[in-house]
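K.L.:
this is the structure alone, sequence omitted:
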């Protein structure tokens, strides 16, 4: 086999891998957006985190073996990236709060009561630790405890116990 043939095969494999990755990312990009919303306060930070998670997903994609669903693997990489960057950002200057960002929503699309409930929930979630936030996020995504445990790298029993404790903590925060 000539060098040119080897390069051609490698290029084809890279293009196939890239196409598979982009297809899966497009199909599951809401996962990344939800993680970004949970760990950021403004649109710029959200976009930066989305970009960083996408880079980390792309770097790790060749090692994805398919032992779990792509979405489960994507949750894990996204949450780990967000938690790592969140911890680093605690040491830096805080940016503009998301409430001060103007959103272009028409009056018929806007539900004030729902918006207030979401703000309260996000404010309560921001008071939780990094792993607790991730656990609640997966729970709210209707993941079962087995999937939550696999994504976070804990046992299913531990996930259940932590979730019960978090629910009690959130009740205390939301209903003082």
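P.N.:
Noted; the coordinates are in hand. Small disclaimer: the values here were computed from a predicted structure and weren't measured. Numbering: from 1, shown residues only.
K.L.:
for the rest of this, base every contact and every neighbour count on C-alpha atoms.
P.N.:
Will do.
K.L.:
need the helices for the chain, in chain order.
P.N.:
For the chain, applying DSSP state H gives helices covering 3-39, 43-60, 70-89, 112-125, 130-140, 145-152, 156-174.
K.L.:
any idea how far residue 135 is from the most centrally placed residue in the chain?
P.N.:
With distances taken as CA atoms, centre = their mean, residue 35 lies nearest the centre of the chain, 2.6 Å away. Going from residue 35 to residue 135 by CA to CA, to the nearest Å gives 11 Å.
K.L.:
mind listing the shared neighbours of those two?
P.N.:
Shared contacts of residue 35 and residue 135 (CA atoms under 8 Å, 6 or more residues apart in numbering): none.
K.L.:
rewinding a little: wait, the residue nearest to the centre of the chain sits on residue 82?
P.N.:
Yes - here residue 35 reaches residue 82: they are 7.3 Å apart, a contact under CA atoms under 8 Å.
K.L.:
any idea how far residue 120 is from residue 133?
P.N.:
To residue 133, residue 120 is 14 Å away according to CA to CA.
K.L.:
more neighbours, the two?
P.N.:
Neighbour totals were compared for residue 120 and residue 133, and residue 133 leads with 22 against 14 (other CA atoms under 10 Å).
K.L.:
got the contact list for the closest residue to that one other than its chain neighbours?
P.N.:
Nearest residue to residue 133 in three dimensions, chain neighbours excluded: residue 125, at 6.2 Å (CA to CA, 6 or more residues apart in numbering). Contacts for residue 125 (CA under 8 Å, 6+ apart) come out as 38, 133, 170.
K.L.:
comparison target, given below:
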């Protein structure tokens, strides 16, 4: 790709970067993997941008969520197929200093992320949209299902999270 990103694209990316970063946080534990996923999502958004046509009844965030979630889920499936990387020896862990603040999350937040990590890819998408305070109508648009289905699935996902948090 030789064309420079348009000003509209850069403005949208700036406005919605936190949204993309939250998707990355839910689908990747490792900071390097999160950064790789972020870059892949941005690349796919850039590629799709020329085909984006604003709709009066649809939000830009809905379009961005669809692409970000699809890329995140595809990326996760590819990572699962790859062999596991060799980790640091236990003695070397004290040398690693997190740069994204993840080691400084309150324990409740860390426990919630651990519980979310145990959910399926689709259930993670529901949690993300719920935590973003997206209305069921927008969730339905993003996920391509009915609002009633969103309500049912949200209830089930919340129950799964409650059970996992009680166990820990």
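P.N.:
Right, received. Where do you want to start? Owing to the predicted nature of the structure, the values given are computational and were not obtained by experimental measurement.
K.L.:
rewinding a little: would you mind giving the helices of structure 1 as a markdown table with distance to residue 101 of structure 1 added?
P.N.:
What follows is the helices of structure 1, written out as a markdown table (distance: least, CA to CA, whole Å):
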| stretch | distance to residue 101 of structure 1 |
| --- | --- |
| helix 3-39 | 13 |
| helix 43-60 | 8 |
| helix 70-89 | 20 |
| helix 112-125 | 14 |
| helix 130-140 | 23 |
| helix 145-152 | 32 |
| helix 156-174 | 24 |
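K.L.:
so which of the ones you listed gets nearest residue 103 of structure 1?
P.N.:
In terms of CA to CA, the element of these nearest to residue 103 of structure 1 is helix 43-60, at 10.2 Å.
K.L.:
quick one: the closest one to structure 2 mean distance?
P.N.:
When structure 2 is superposed, helix 43-60 of structure 1 averages 0.6 Å from its matched positions, counting by mean CA distance after the TM-score superposition for structure 1.
K.L.:
that helix corresponds to what range in structure 2?
P.N.:
Under TM-score structural alignment, helix 43-60 of structure 1 corresponds to residues 31-48 of structure 2.
K.L.:
list the buried residues in that stretch.
P.N.:
Neighbour-count burial for stretch 31-48 of structure 2 flags 31, 33-34, 37-38, 40-42, 45-46 (criterion: 16 or more other CA atoms under 10 Å).
K.L.:
check stretch 47-61 of structure 2 too.
P.N.:
residue 61.
K.L.:
which residues are in contact with that stretch?
P.N.:
Residues from elsewhere that reach stretch 47-61 of structure 2, judged by CA under 8 Å, 6+ apart: 9, 16.
K.L.:
for that stretch, measure first residue to last.
P.N.:
OK, stretch 47-61 of structure 2 end separation, CA to CA: 16 Å.
K.L.:
just give me how far it sits from the chain centre.
P.N.:
19 Å (CA atoms, centre = their mean, to the nearest Å).
K.L.:
do stretch 129-148 of structure 1 as well
P.N.:
11 Å.
K.L.:
in structure 2, what range does that stretch match?
P.N.:
Residues 120-139 of structure 2 are where stretch 129-148 of structure 1 lands when matched by TM-score structural alignment.
K.L.:
between the two ends of the matching stretch, how far is it?
P.N.:
OK, stretch 120-139 of structure 2 end separation, CA to CA: 17 Å.
K.L.:
okay, buried residues for that stretch please.
P.N.:
Going by 16+ other CA under 10 Å, stretch 120-139 of structure 2 has these buried residues: 121, 123-129, 136, 138-139.
K.L.:
swap in stretch 74-90 of structure 2?
P.N.:
Counting neighbours by 16+ other CA under 10 Å, stretch 74-90 of structure 2 gives 75-76 as buried.
K.L.:
also stretch 157-165 of structure 2?
P.N.:
Using 16+ other CA under 10 Å as the test for burial, stretch 157-165 of structure 2 gives 157, 160-161, 164.
K.L.:
which one of these sits closest to residue 16 of structure 2?
P.N.:
Nearest to residue 16 of structure 2 among the buried residues of stretch 157-165 of structure 2: residue 157, at 25.3 Å, using CA to CA.
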